[in-house]
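In: what follows is a predicted structure for the sequence shown.
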Amino acid sequence: MTGTGKIKRKHAYKSHILTKKTTKQKRNLTHTGLVSTADMDRVKLMLQI
């Protein structure tokens, strides 16, 4: 959670089969993102927040 109540998330597709992905692709998947506002309620329910 951020200070303003948003939920941070990691990108998918970064755990295995990395040999066929370009270096740029893997680098961009490293950065975190935020859960979209449309999914926020569902994610909070799943996390029991």
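Out: Good, I have the coordinates.

In: rest of the way, CA atoms for contacts and neighbours
Out: Noted.

In: assumed K26 was part of a strand.
Out: No: under DSSP: H, G, I helix; E, B strand; the rest coil, K26 sits outside any strand and is assigned helix.

In: second structure for comparison follows:
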Amino acid sequence: MEDAISDVISFIVLEHETTLACEVKIYKPVVSFLWDSKSISISAIWNKDR
């Protein structure tokens, strides 16, 4: 999973040269009916002035 996340971050940074920040969060939901479920949140901040 770490490789996939690294690839996503690399894509965001390469495609958007004005990326100021990129954050990935992986967490296990408090209530889940699936044994090994995880949630992933990806956020990025761009500078539109560049």
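Out: Cool, the structure landed. Remember, it's a predicted structure, so these values are computed and weren't measured experimentally.

In: TM-score them against each other, please.
Out: Once superposed, the chains reach a TM-score of 0.27 (TM-score structural alignment, normalised by the length of structure 1), with 29 aligned residues with a C-alpha RMSD of 3.4 Å.

In: what is the neighbour count of K24 of structure 1?
Out: By other C-alpha atoms under 10 Å, 8 other residues sit near K24 of structure 1.

In: over to V13 of structure 2?
Out: Neighbourhood size, V13 of structure 2 [other C-alpha under 10 Å]: 17.

In: doesn't it lie inside a strand?
Out: No: using three-state DSSP, the secondary structure at V13 of structure 2 is helix, not a strand.

In: residues contacting the closest residue to it other than its chain neighbours?
Out: Using C-alpha to C-alpha, 6 or more residues apart in numbering and skipping residues adjacent in sequence, the residue nearest V13 of structure 2 is T19, 5.9 Å away. Going by C-alpha atoms under 8 Å, 6 or more residues apart in numbering, T19 of structure 2 touches I12, V13, A44, I45, W46, N47.

In: distance to A4 of structure 2 for those residues - can I get that in a markdown table?
Out: Listed next are those as a markdown table, based on distance: C-alpha to C-alpha, whole Å:
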| residue | distance to A4 of structure 2 |
| --- | --- |
| I12 | 13 |
| V13 | 14 |
| A44 | 16 |
| I45 | 20 |
| W46 | 22 |
| N47 | 25 |
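
In: closest to Y27 of structure 2 out of those?
Out: Within those, the smallest distance to Y27 of structure 2 is 17.8 Å, found for A44 (C-alpha to C-alpha).

In: which element is the closest one on?
Out: strand 39-46 (DSSP states H and E).

In: that strand - contacts with which helices or strands?
Out: Under the contact definition 3 or more C-alpha pairs under 8 Å, 6 or more residues apart in numbering; DSSP states H and E, strand 39-46 of structure 2 sits against strand 19-27.
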